[in-house]
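Visitor: Give the three-dimensional model of this entry:
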Amino acid sequence: MRRRMINSLLGVVLVMVVVFCVPLALFEKRTIESAAQDRAGAEAVRLLGIVENRIAAGEPVGVGDLKGQVTDGSFAEVRIPGHGPIRIGSRPAGGDPVRAAQSGGRGESVVVEHSRQDVQREIGNMLLMLGVVALLAVQTAVALAVWQANRLTRPLKDLAETAERLGSGDPRPRDRRYGAPELDRVAEVLDSSAERIARMLTAERRLAADASHQLRTPLTALSMRLEEIIATEDPATVKEEAAIALGQVERLTDVVQRLLTNQRDPRSASAVTFDLDEVVKQQAEEWRPTLRGAGRHLEIEGLHGLEAVGTPGAVAQVLATLIENSLMHGDGTVVVSTRITGTSVVVEVEDGGQGVPPALGARVFERTVSGRNSTGIGLAVARDLAEADGGRLELLSLRPPVFALFLGRPVKER
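Guide: Take a look at the predicted model:
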């Protein structure tokens, strides 16, 4: 493209030079020839006038009287009836001189000749000057063409590099503008595309991280139930464990659906009124075997028979995250308690561990923030799930660690 632009602009300049210089050269050539002819004619008229004046005065006409009236390098011949020709100067070398002749009323005549070589030399100088001007014009055009081509191709190369970076997975916008409206528009579109791709990649990575974290616990519980089924030969136990496993599969499906729904629209939760005791008991039953395996216990305290507004699957995931957090980072007995405060139903999860370090207290719900070598995703996802249902998740106490899930209370009709 760069070469095409240079060739195009150079071709236009060459055409303009030819169109301008050729007629100008022809015009100047004719002007120079006409000027030489006019000079010869003027000398002939001047000589003839001197000759006529001297004849009219009865004075003789000699070479000395006329020599000063002829320019150097010119030749003049004066003929007077009854006298021999008077020649001034030498004839121009070469053929076809510039010739002018004048005749008087008494038969006298004057012929002036100028050298054609002088005219040709002047024409040559004129053509040389035009050639220099044309060459300078072409050189200037080449320089301008190269500058303009670089000015236009450099942004295009930059935009191509930006598009290549987008294709290779580097969606950072460059925010570069080039002073050309068309190129700036392309740059704006690429930057907007880069921002959209960055948001999409961030969302996809977040979904993958959330899914791997949130599905780990249900899959572990499901595998434990399947192991119980394999290990027992009692049909009643198999049936009971299979029923529990089926319920866990349903909750697992709910977790997947919940993750996908939150990925598309974090505010798309469909909160309903549900029995909070069922969710708490279900989580307690799932986590007690794991806690017993670690030499710990889980207890349920507080009010019973409470109803809350939210999504049971989301609330179960939040409680599972809090209990798992206590299992991994806490110590002692895990206590799940329920209470009412104002217009909210509160579920608190507490353990006897060392608690949350003060440096992490304000950032414990941020992604990738963790007190140990964990992902730091669980509490962030739990807070998102709680807020999607119109609730909130808070850290009430650093030591002992107390996490509280606030849910809305159903409005009772009177």
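Visitor: contacts and neighbour counts: CA atoms only from here.
Guide: OK.
Visitor: For the biggest helix by length in the chain, name the packing helices and strands.
Guide: Longest helix in the chain, counting residues (DSSP state H): helix 2-56. Contact here means 3 or more CA pairs under 8 Å, 6 or more residues apart in numbering; DSSP states H and E; on that basis helix 2-56 packs against strand 98-103, strand 109-114, helix 116-167.
Visitor: And the longest one, what does it pack against?
Guide: In terms of contacts (3+ CA pairs under 8 Å, 6+ apart), helix 116-167 is packed against helix 2-56, helix 181-231.
Visitor: again, 6 Å this time
Guide: Helices and strands touching helix 116-167, by 3 or more CA pairs under 6 Å, 6 or more residues apart in numbering; DSSP states H and E, are helix 2-56.
Visitor: Which helix or strand contains the closest residue to residue 393 other than its chain neighbours?
Guide: In this structure, residue 393 finds its nearest non-sequential neighbour in residue 405, 4.7 Å apart by CA to CA, 6 or more residues apart in numbering. If you go by DSSP states H and E, residue 405 is part of strand 402-408.
Visitor: For the comparison step, fold the sequence that follows:
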Amino acid sequence: MRARLALLVAGTTVLVLLAFLVPLAVLVRDFAEDRALSRAADVVQTIVPLVGDVDGLRLSVTAQPVPVTVFYPDGSVIGAAAAPTPAVRLAEARGRALSVTTDEGRELVVPVVGSGGTTVVRTLVTESELTHGVTRAWLTLAALGLALVLLGLLMADRLARAITKPISDLSETSHRLANAELTARADPSGPRELREVAGALNHLAGRIQELLAAEREQIADLSHRLRTPLTALRLEAESLRDPDESARVAAAADDVARAVTAVIKQARRRDAVPAAASCDAAAVVRDRVAFWQVLAEDTGRDLRRSLPDGPVPAGVAADDLGAALDALLGNVFAHTPDGTAFSVSLSPPAPVGGSAAPGVSGRAPGASGRSSGAASGGASGRAPGAASGGAILVVADEGPGFPESAARRGVSAGGSTGLGLDIARRVARSFEVGSADGGGAVVRLELL
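Guide: As a prediction, the model looks like this:
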């Protein structure tokens, strides 16, 4: 905007100056010519009365600032040496004063008619005399025009800066708000319209803070209400006669309690940028698979696993990875019939140019999962600066596949919340769903 305003002011100033200075330059030149011709005419008028006095004429001619020549009828010449020109002859023949433009300049001839014939007084105004002072005047006008253009550009730059600086501040504030810096506020400055925009942006930021705070507290309150049924569940687990069954149910209740506590802490956290997190993906996946294996055996499902023996570092929190895998496996149990086989595999990321994870034959357009999680790639919930490493997690089953409604977050054809695979998507750098070679569904997560 600053460049455009400067260009506009420069163009407008140049046009105004041209409309003013060009006629003024022509006027200066005409004035210089008129001044030189007027002075020459005054000299001639001074000489004309002395034509009859030869001695006085000689003294007067030599004293004039311009060359003057007097041509007598008998051919004698007084003054500057010069031959009779056509203008002199014409003035002598017609008896009329003439002003003629020649190669040397402007020639003035005045005839004086007497008893002995016509005497002609001639003077020559050279080109240098006609344009004396014009060049300097033109240079002065050009310098004045240039100074006015520069002054206009300076004023335009100041004006543009007064307009663009508040706009830049508004843009910076909006970017800070977009980066979850909700305490950012714009400084109302500049024109009235920009001050109104800054005030509206500040009001919007404050309103967003209020809504987020209310939402966090509501989530924390709802999560806290789960503690009572969880406590009852733990008491029921302790009352079971089978010690193994009691321990298993109590462990499950403890896991749910930890998840609820994590939700409460996350909801009440005021900072928008989470801290960096990392975990051993192999250990987390191994623990969660062992948990689900008991249910798989009860429902007659064949669980195939492919897990590395050593640690696999991943830039995601252990609780988040466990919740993501629980969501994927929970979908398998909830939306496939008993006896449906499924598999879980974890491997380090393939080198550049390597093949994709086995079992994926195609990517369902826009699909995300049975519980209607979004399937777009890219993690949105990982902390920046996570540990280096990475892993590929693939969960596949031999069930019916994904319904069309799974492409939309929050929509489920199976009566669920519609958020299951979105939980998994949030911990992954890339997230793909598709069909296995022999039928069924495949979910592939690439962890950072």
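Visitor: Can you calculate the TM-score here?
Guide: The TM-score (TM-score structural alignment, normalised by the length of structure 1) is 0.48; 222 aligned residues with a CA RMSD of 2.8 Å.
Visitor: Export the helices and strands packed on helix 2-56 of structure 1 to TSV and append columns for mean neighbour count and distance to residue 195 of structure 1.
Guide: Formatted as TSV, those follow (neighbours: other CA atoms under 10 Å; distance: least, CA to CA, whole Å):
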stretch	mean neighbour count	distance to residue 195 of structure 1
strand 98-103	20	81
strand 109-114	25	82
helix 116-167	16	10
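Visitor: My read is that residue 2 of structure 1 contacts residue 149, right?
Guide: Yes - counting by CA atoms under 6 Å, residue 2 of structure 1 touches residue 149, with 5.4 Å between them.
Visitor: Quick one: name whatever helix or strand follows the host helix or strand of residue 150 of structure 2.
Guide: Using DSSP H and E, residue 150 of structure 2 maps to helix 134-178. Next helix or strand after helix 134-178 of structure 2 toward the C-terminus (DSSP H and E): helix 192-225.
Visitor: C-terminal to the helix or strand hosting residue 287 of structure 1, what's the next element?
Guide: Element membership for residue 287 of structure 1 (DSSP H and E) is helix 276-293. Under the assignment DSSP H and E, the closest C-terminal helix or strand after helix 276-293 of structure 1 is strand 298-302.
Visitor: Buried ones in that next one, by neighbour count?
Guide: 298, 300 (16 or more other CA atoms under 10 Å).
Visitor: Name the surrounding residues that touch that strand.
Guide: 333-339 (CA atoms under 6 Å, 6 or more residues apart in numbering).
Visitor: Those, buried ones only, as a PyMOL selection?
Guide: Buried subset of the contacts of strand 298-302 of structure 1, written as a PyMOL selection, criterion 16+ other CA under 10 Å:
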select buried, resi 333+334+335+336+337+338
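Visitor: Just the ones of the contacts of strand 298-302 of structure 1 in helices?
Guide: Among those, no member lies in helices (by DSSP H).
Visitor: and which of the contacts of strand 298-302 of structure 1 is nearest to residue 229 of structure 1?
Guide: Of all the contacts of strand 298-302 of structure 1, residue 229 of structure 1 sits closest to residue 334, with 27.7 Å by CA to CA.
Visitor: Show me what the helix holding residue 150 of structure 2 is packed up against.
Guide: helix 2-47.
Visitor: Inside strands: which ones of the contacts of strand 298-302 of structure 1?
Guide: 334-339 (DSSP state E).
Visitor: nearest to residue 381 of structure 1, of those residues?
Guide: Nearest to residue 381 of structure 1, judged by CA to CA, of those is residue 336 at 19.7 Å.
Visitor: Give me the distance between the closest one and residue 301 of structure 1.
Guide: 6 Å (CA to CA, to the nearest Å).
Visitor: And for residue 280 of structure 1?
Guide: Taking CA to CA, one finds residue 280 of structure 1 at 10 Å from residue 301 of structure 1.
Visitor: for residue 12 of structure 1, same thing?
Guide: 91 Å.
Visitor: same thing with residue 321 of structure 1?
Guide: The gap separating residue 321 of structure 1 from residue 301 of structure 1 is 19 Å, by CA to CA.
Visitor: How about residue 274 of structure 1?
Guide: 19 Å.
Visitor: Could you do residue 118 of structure 1 as well?
Guide: From residue 118 of structure 1 to residue 301 of structure 1 the distance is 124 Å (CA to CA).
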